[in-house]
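S.K.: structure for this input, please:
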Amino acid sequence: MTTYRRKATLAALSAAVVAGALLPTAPASAAAASAAAPRLDWTPCGPAGQGQECATLPVPLDYRDPRGEQLALAVTRIRSTRPDARRGTLLALPGGPGGSGVERLTQKGPRLARETGGMYDLVGFDPRGVGGSTRAHCRIDEADRRLVTLRAWPGPDGGIDVNVERSRRVADACRRNGGPVLDSLTTANQVRDMDLLRRALGERRISVWGSSYGAYAAAQYAQKHPHRTDRIVLDSSGDPDPRRVAQGWLRDMAKGVDDRFPDFAAWAAHPDRDGEGLRLAERPEQVRPLFLAPAARLDVTPVPSAHPGVPVDGNVLRQALQVSLVGDAAFPALARLIQAVQDPAAATDPARRPVLPPPLAAPLSDEDATITTGVVCNDVRWTGTVEEHRAAVAADRAAHPLTAGLPANITPCAYWKEPAEKPTRITAKGPSNILMIQNRRDPNTPHSSGLKMRAALGDRARLVTVEQGGHGVYLGNGNACGDATVSRFLRTGERPAEDTYCPSAD
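M.R.: All right, here's what the predicted structure looks like:
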């Protein structure tokens, strides 16, 4: 999978993840604390000249039995270049669920090392179920592993019967085929794995930069192990409400897309687009209806795409929008897609057929669909009957046409077995060593949702609001003020005295 495709896919899924770990908190935690720290045998890996090393961390499948069956986690690091000024270890946690920490460090490591002055050993790992770590398999049907079907988009008339059947089918496949590895895919186990990794690295405390779902995992770690944390950065946080967790993140996406769409509209109506052949309208307020109208037509009459066997219907166009709002770099391709689905010549000229964003052009692998489904359903019970979902979808479609009821729809989590372990509530109890950073217009983790994480943490945290759009802030969207604030905190521990603001980079 290309870097763009993986990043876009995981960003899209992180806000609307679909579809059980059964490990009791106290006994598992006590057993984990008593287990011997494993040895990490490092070997060179990664791009030449980057100084990257890789190792494998064995972790218990079930922390109640720490010496029982083990899973393998892929780990990577870039050593501190200043041993005399070394601060410790900085762990980079990706989003998802399903993001690769190994890939994240490979991509971001050199710049992160520069920004932090070479003071840290930089470490990333693939959580259980991801990338080079032990994978799980639900054996989900290929048709159900397409992003536009893995996501629960309602039918053209708002109907959800197809979603109900698909949700049952995916949950049944996971129940039959997932086994103990699938059951172990939880945020609670990621937190345990993080602490075992800390011990294997020989660190008394660790610093963490977590993004999106990784920010939630980092906050959970800081709550469970407050005195094992040094400096914590939560980048693009969602609402940590333990009663809802990912179900709440999904519902919040409707507002996130509404918040972000005006950025695309302003871009698509700007006179600069004339020279690029991408100007969709004279004024920004005209762009929204120019998106909604073709989506409605495609609901009735899909058109062929440049990808064999993948027609463009209304939900494919809506999903392409959600994927593309993650970063401004995707705006040109989205504008071309909106133009192409309205081009009459596309029906007869294959060269003019719409080109979809890579995450929509082919199904996800079974392993990627399984990790994305497993963690969010294992973490918490998703509530709502079919009739309650039906009513919620109707209301959501009326209030938020851009997402057309998706955020309120039913998922495989509705048919999942009951989690035996409740999520930990994030509180203000603990050291004041957390810096949050949040884009004002984030399609996946809206600013309003980040404020709920901020409120939960109380005086433990400070929040930097960046006046930009997109998902992911630090070293991600080119905002010098935001990057400098986080880098300074990681280097010196200095945070703003109170919540603060960074203007747009434009």
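S.K.: all contacts plus neighbour counts: C-alpha atoms, from now on.
M.R.: Noted.
S.K.: have a look at the protein and report its longest helix.
M.R.: Across the chain, the longest stretch assigned as helix under DSSP state H is helix 246-268.
S.K.: that helix packs against which elements?
M.R.: Under the contact criterion of 3 or more C-alpha pairs under 8 Å, 6 or more residues apart in numbering; DSSP states H and E, helix 246-268 touches helix 3-15, helix 287-300, helix 331-340, strand 434-441.
S.K.: can you name the residues in contact with the following helix or strand past that helix?
M.R.: Later in the chain than helix 246-268, the nearest helix or strand by DSSP states H and E is helix 272-276. By C-alpha atoms under 8 Å, 6 or more residues apart in numbering, the surrounding residues in contact with helix 272-276 are 267, 279.
S.K.: may I see the buried residues of helix 272-276?
M.R.: For helix 272-276, the neighbour count (16 or more other C-alpha atoms under 10 Å) marks R273 as buried.
S.K.: and stretch 114-122, by the same measure?
M.R.: Judged by neighbour count (16+ other C-alpha under 10 Å), stretch 114-122 contains these buried residues: 115-122.
S.K.: which one of the helices and strands packed on helix 246-268 lies nearest to G96?
M.R.: helix 3-15 (4.7 Å; C-alpha to C-alpha).
S.K.: mind giving me the packing neighbours of that closest one?
M.R.: Contacts defined by 3+ C-alpha pairs under 8 Å, 6+ apart place helix 3-15 against helix 246-268, helix 314-324, helix 358-361.
S.K.: quick one, the second one and helix 331-340 angle?
M.R.: Going by axes from the mean of the first three to the mean of the last three C-alpha atoms, to 10 degrees, helix 314-324 is angled at 160 degrees with respect to helix 331-340.
S.K.: so what touches helix 314-324?
M.R.: In this structure, residues lying in contact with helix 314-324 by C-alpha under 8 Å, 6+ apart are 8-9, 11-12, 147-148, 153, 156, 257, 294-299, 302, 330-331, 334, 338, 356-357, 360, 402-403, 443.
S.K.: do the same with the last one
M.R.: The contact list for helix 358-361, computed with C-alpha under 8 Å, 6+ apart, reads 4-6, 8-9, 146-148, 307, 310, 316, 320.
S.K.: and it, how far out from the chain middle?
M.R.: 17 Å (C-alpha atoms, centre = their mean, to the nearest Å).
S.K.: this one as well, want them side by side:
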Amino acid sequence: MSLTGRPLAAAAVATVLALGLSGCSLLDGNGNGGGSDAPAPASATPQTPPTGAEALGKYYGQKLSWTKCPGGQCANLTVPLSYDDPQGQTIKVKVLKVPATRKKNRLGSLVVNPGGPGGSGIDYAQAADFIVGKPVRQRYDIVGFDPRGVGRSEPINCLDDRQLDSFLGEDPTPDTPTEEQSFAQTAKSFAEACKTHAGPLLAHVSTVDAAKDMDILRAALGDPKLNYLGKSYGTFLGATYADLFPKTVGQFVLDGVVPPDLTSEEINQGQAAGFEVATRAWAKNCVDEGDCPLGSSVDDVMQGMRDFLKGLDANPIPSGDAHVPQLTEGWGSLGIAAAMYDQGSWGILTDALRAAVQNRDGRQLMSLANTYADRTDTGRYTGNIMEVIYAVNCLDKPDTANLKVYEKQAKEFTASAPTWGPFLAWSSLPCGYWPVKATGETKKITAAGSGPIVVVGTTRDPATPYEWSVRLNNELANSSLITYNGDGHTAYTRSNACVDDAIDNYYVKKQVPRDGLKC
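M.R.: The predicted model follows:
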């Protein structure tokens, strides 16, 4: 699958786990709530829908009923299943609010999205103390929601846990006609399973749908404008919102950009190049640290990585997992990818590869893969990101079932990204068989008339290459770009004070960073 999705949230989750926070459900009735012990009052005065959307009046006029829950205060937002039929079926979107720590100087709500598609905004908001700077935490209520189809909001589940194990373990780089046909059948079966189990919702989980939900959320929160922090896919969601509702764009930060005018092929090719760059950065670190298990130079290590993955394809190694006893190329690739999102995981990856190469012990690499897939060591999936990523992407970006197209792309991608090119080239095949016609369009977004938007790019970001941030900044009518010269996925609150101070001042003091700021 496209790596645009999963890791986005994975990077955030990995950071939270590293800080020792609980990963348990927020809505299970256990644990301590954040902020005030008393439930917050209902939202402020009901708001009217934007011009031309008068039929949505009952949604824009709703008041959220907040109740105490683990991590903060929770509510249900009612939205239409189909925006083409607002009087028809409705669905519930789960929302979590972590109140500002200085209510006297409160500036409003800050809605956050960690990426995906499929990352839980509720889980992300629970980590409010770590995902925004202290000045922002003091002045804003941090609000997260699980987008429709995700997590606690009418979740789409296509496969059971064991079926998903098999799907993720499939050979991701078919290189013979037989392997291609097997991969195609797997992709087709997955698409059919989503149609069977997701029902009518499958046609209504596009990014445009989620962006429209987000404006109803803004109104229900009582905010005249939407203040927003979107990371990775969350930037696609944020840019889509800005295109639909430019006049209600408040303080907006888009960190680790996915430009809406990229095609599915361009996304996959860009990610292949991005992961290649990130993996070479890890390889240099591995060599510099000494005793690198894959070689003594960067080029040797990269070739060693490719040989290792090819070896897993032909001869998987024991994983130590009761349900996935063999570490296949599919699982091994996910484990390696997971470590690319944060350079703090590089040493873990090196140790995992040493055990795998020298002792045929895949336990550590399987553990990394589990973090990527939101899967516990006992084989239980704690979220549905590995399924909903397709449900959203396949609606947003049409693709083909023509295997010759993927063969051609695999060759082209491999020329510039020999390690990750084949993996990413085949990643969108399920969308070629998707049972619902794509509704999204590839379009350049200017968001003319919006407030100033801050775009952030990291020079060696694996999942959202730096060039994508430059691209969106050039396209937006009113934006400024912060460049972080570093490794890992996204920058705010995980890189350095230069980035953090600039964004904190933007949110709190309304100081727009100088376009071209380098950190």
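S.K.: just the buried ones from the contacts of helix 358-361 of structure 1?
M.R.: Buried by 16+ other C-alpha under 10 Å: 5-6, 8-9, 146-148, 307, 310, 316, 320, out of the contacts of helix 358-361 of structure 1.
S.K.: so which of these comes closest to M436 of structure 1?
M.R.: Ranked by distance to M436 of structure 1 (C-alpha to C-alpha), those are led by A8 at 22.6 Å.
S.K.: quick check: closest non-adjacent residue to that closest one.
M.R.: Excluding the flanking residues, the one nearest A8 of structure 1 by C-alpha to C-alpha, 6 or more residues apart in numbering is V323, at 6.0 Å.
S.K.: what do you get for N315 of structure 2?
M.R.: T328 (7.9 Å).
S.K.: which residue in structure 1 aligns with that neighbour?
M.R.: Alignment note (TM-score structural alignment): T328 of structure 2 maps to D313 of structure 1.
S.K.: can you give me the helices for the stretch 351-500 of structure 1?
M.R.: Per DSSP state H, counting those that start in this stretch, the stretch 351-500 of structure 1 carries helices over the ranges 358-361, 366-379, 386-399, 447-457, 480-492.
S.K.: adding mean neighbour count, write those out as CSV.
M.R.: Shown next, in CSV, are those (neighbours: other C-alpha atoms under 10 Å):
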stretch, mean neighbour count
helix 358-361, 21
helix 366-379, 27
helix 386-399, 17
helix 447-457, 21
helix 480-492, 19
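S.K.: can those go into JSON lines with extra columns for distance to A200 of structure 1?
M.R.: Formatted as JSON lines, the helices of the stretch 351-500 of structure 1 follow (distance: least, C-alpha to C-alpha, whole Å):
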{"stretch": "helix 358-361", "distance to A200 of structure 1": "36"}
{"stretch": "helix 366-379", "distance to A200 of structure 1": "24"}
{"stretch": "helix 386-399", "distance to A200 of structure 1": "45"}
{"stretch": "helix 447-457", "distance to A200 of structure 1": "28"}
{"stretch": "helix 480-492", "distance to A200 of structure 1": "22"}
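S.K.: out of those helices, nearest to L463 of structure 1?
M.R.: Nearest of the helices of the stretch 351-500 of structure 1 to L463 of structure 1, taken as C-alpha to C-alpha: helix 447-457 at 7.0 Å.
S.K.: contact partners of the closest one?
M.R.: Residues contacting helix 447-457 of structure 1 (C-alpha under 8 Å, 6+ apart): 236-240, 252, 256, 426-429, 436, 438-441, 461-463.
S.K.: now the longest helix of structure 1 against helix 331-340, angle please.
M.R.: 80 degrees.
S.K.: out of the buried residues of stretch 114-122 of structure 1, name the two that are farthest from one another.
M.R.: The farthest-apart pair in the buried residues of stretch 114-122 of structure 1, when distances are taken by C-alpha to C-alpha, is E115 and D121, at 13.0 Å.
S.K.: could you say which helix or strand holds T371 of structure 2?
M.R.: Element membership for T371 of structure 2 (DSSP H and E) is helix 363-373.
S.K.: so how far is that helix off the chain centroid?
M.R.: Distance, centroid of helix 363-373 of structure 2 to centroid of chain: 18 Å (C-alpha atoms, centre = their mean).
S.K.: what about E367 of structure 1, distance to R79 of structure 1?
M.R.: 31 Å (C-alpha to C-alpha, to the nearest Å).
S.K.: nope, Y474 of structure 1 is what I was after
M.R.: Between Y474 of structure 1 and R79 of structure 1 the computed distance is 21 Å (C-alpha to C-alpha).
S.K.: neighbour count: those two, which is higher?
M.R.: Of the pair Y474 of structure 1 and R79, Y474 is the one with more neighbours under other C-alpha atoms under 10 Å, namely 25 against 21.
S.K.: with adjacent residues omitted, what lies nearest to the alignment partner in structure 2 of the more buried one?
M.R.: Under the alignment by TM-score structural alignment, Y474 of structure 1 pairs with Y492 in structure 2. What sits nearest to Y492 of structure 2 in space, not counting adjacent residues and going by C-alpha to C-alpha, 6+ apart, is D500, at 5.6 Å.
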